[in-house]
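**Q** my questions concern the predicted model and sequence given below.
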Amino acid sequence: MFGIGFSEIFFILVAILMLFGSKEIPQMAKFMGKTMAQLKNATNEIKSEISKSAQDTGLDVNSLTNGISEEISKAKEGITNAVNPLKDVATDIQNPIKEVKEDIENLTGPIKRQM
């Protein structure tokens, strides 16, 4: 969780308890919960307003975001190929090795069974 271990979380909780006391923590948690709910509602309203205005103007938001997602995936693939150009070479080498291994196993199979 965000690179924070159990000991760090425990230390943070102890510090909060020492700073605010046990009576203030439930009130703070309630306030934080309400604030997060209001923030979530506000972002949902903004998203719905954007999609509503896009539909009114005739834009398809899904096609725009899908196009962006496709471009991002193409860029990631290009970067991966540029950083690791031997990726395809490794699979090309592995296939003949597997074939030779199978041939050797086929040849030595009857010999192994006789012993």
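**A** That came through fine.
**Q** every contact and neighbour count from this point should use C-alpha atoms.
**A** Fine.
**Q** show me where this structure has helices.
**A** Secondary structure of the chain (DSSP state H): helices at 6-57, 61-83, 87-114.
**Q** need those in CSV (columns: mean neighbour count).
**A** Shown next, in CSV, are the helices of the chain (neighbours: other Cα atoms under 10 Å):
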stretch, mean neighbour count
helix 6-57, 12
helix 61-83, 12
helix 87-114, 11
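**Q** run the chain-centre distance for stretch 65-78.
**A** 15 Å (Cα atoms, centre = their mean, to the nearest Å).
**Q** ditto for stretch 46-62
**A** On Cα atoms, centre = their mean, the centre of stretch 46-62 falls 27 Å from the chain's centre.
**Q** below is an additional structure, to be compared with the one above:
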Amino acid sequence: MIGGFGMWELLIVLLIVLVIFGANKLPEIGSGMGRAIRNFKKATGEPEEIDVTPENEKKKEEGEKKE
């Protein structure tokens, strides 16, 4: 059982997808879903904030902290 779906439910869903899209489109759909999942994982693993402070201001702030 995968995520609340049994074997028969998965087979029925696969059959419906096969009928709707055809056998030629299945590899394209699979690769598209794989890219989407990979991009989602990458996006959730990145830091939430991006520092856009120019380099010269960063150096100035670091110098002030040391003094």
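**A** Looks like it arrived, so ask away. Everything numeric in this text was worked out from a predicted model, so none of it was measured.
**Q** now the TM-score, please.
**A** Laid over one another, the chains give 0.65 as their TM-score (TM-score structural alignment, normalised by the length of structure 2), with 49 aligned residues with a Cα RMSD of 1.6 Å.
**Q** quick check: the gap between the residue nearest to L26 of structure 2 when sequence neighbours are not counted and A43 of structure 2.
**A** Nearest-residue entry for L26 of structure 2: L18, 7.3 Å, with adjacent residues in sequence omitted and distances by Cα to Cα, 6 or more residues apart in numbering. To A43 of structure 2, L18 of structure 2 is 30 Å away according to Cα to Cα, to the nearest Å.
**Q** picking that back up, distance of the residue nearest to L26 of structure 2 from K60 of structure 2?
**A** With distances taken as Cα to Cα, L18 of structure 2 is found 61 Å from K60 of structure 2.
**Q** and K41 of structure 2, by the same measure?
**A** Here K41 of structure 2 is placed at a distance of 36 Å from K60 of structure 2 (Cα to Cα).
**Q** got the contact list for P47 of structure 2?
**A** Contacts for P47 of structure 2 (Cα atoms under 8 Å, 6 or more residues apart in numbering) come out as none.
**Q** who are the contact partners of the residue most central in space within structure 2?
**A** Nearest to the mean C-alpha position of structure 2, counting by Cα atoms, centre = their mean, stands F40 at 1.5 Å. Under the criterion of Cα under 8 Å, 6+ apart, F40 of structure 2 has no neighbours.
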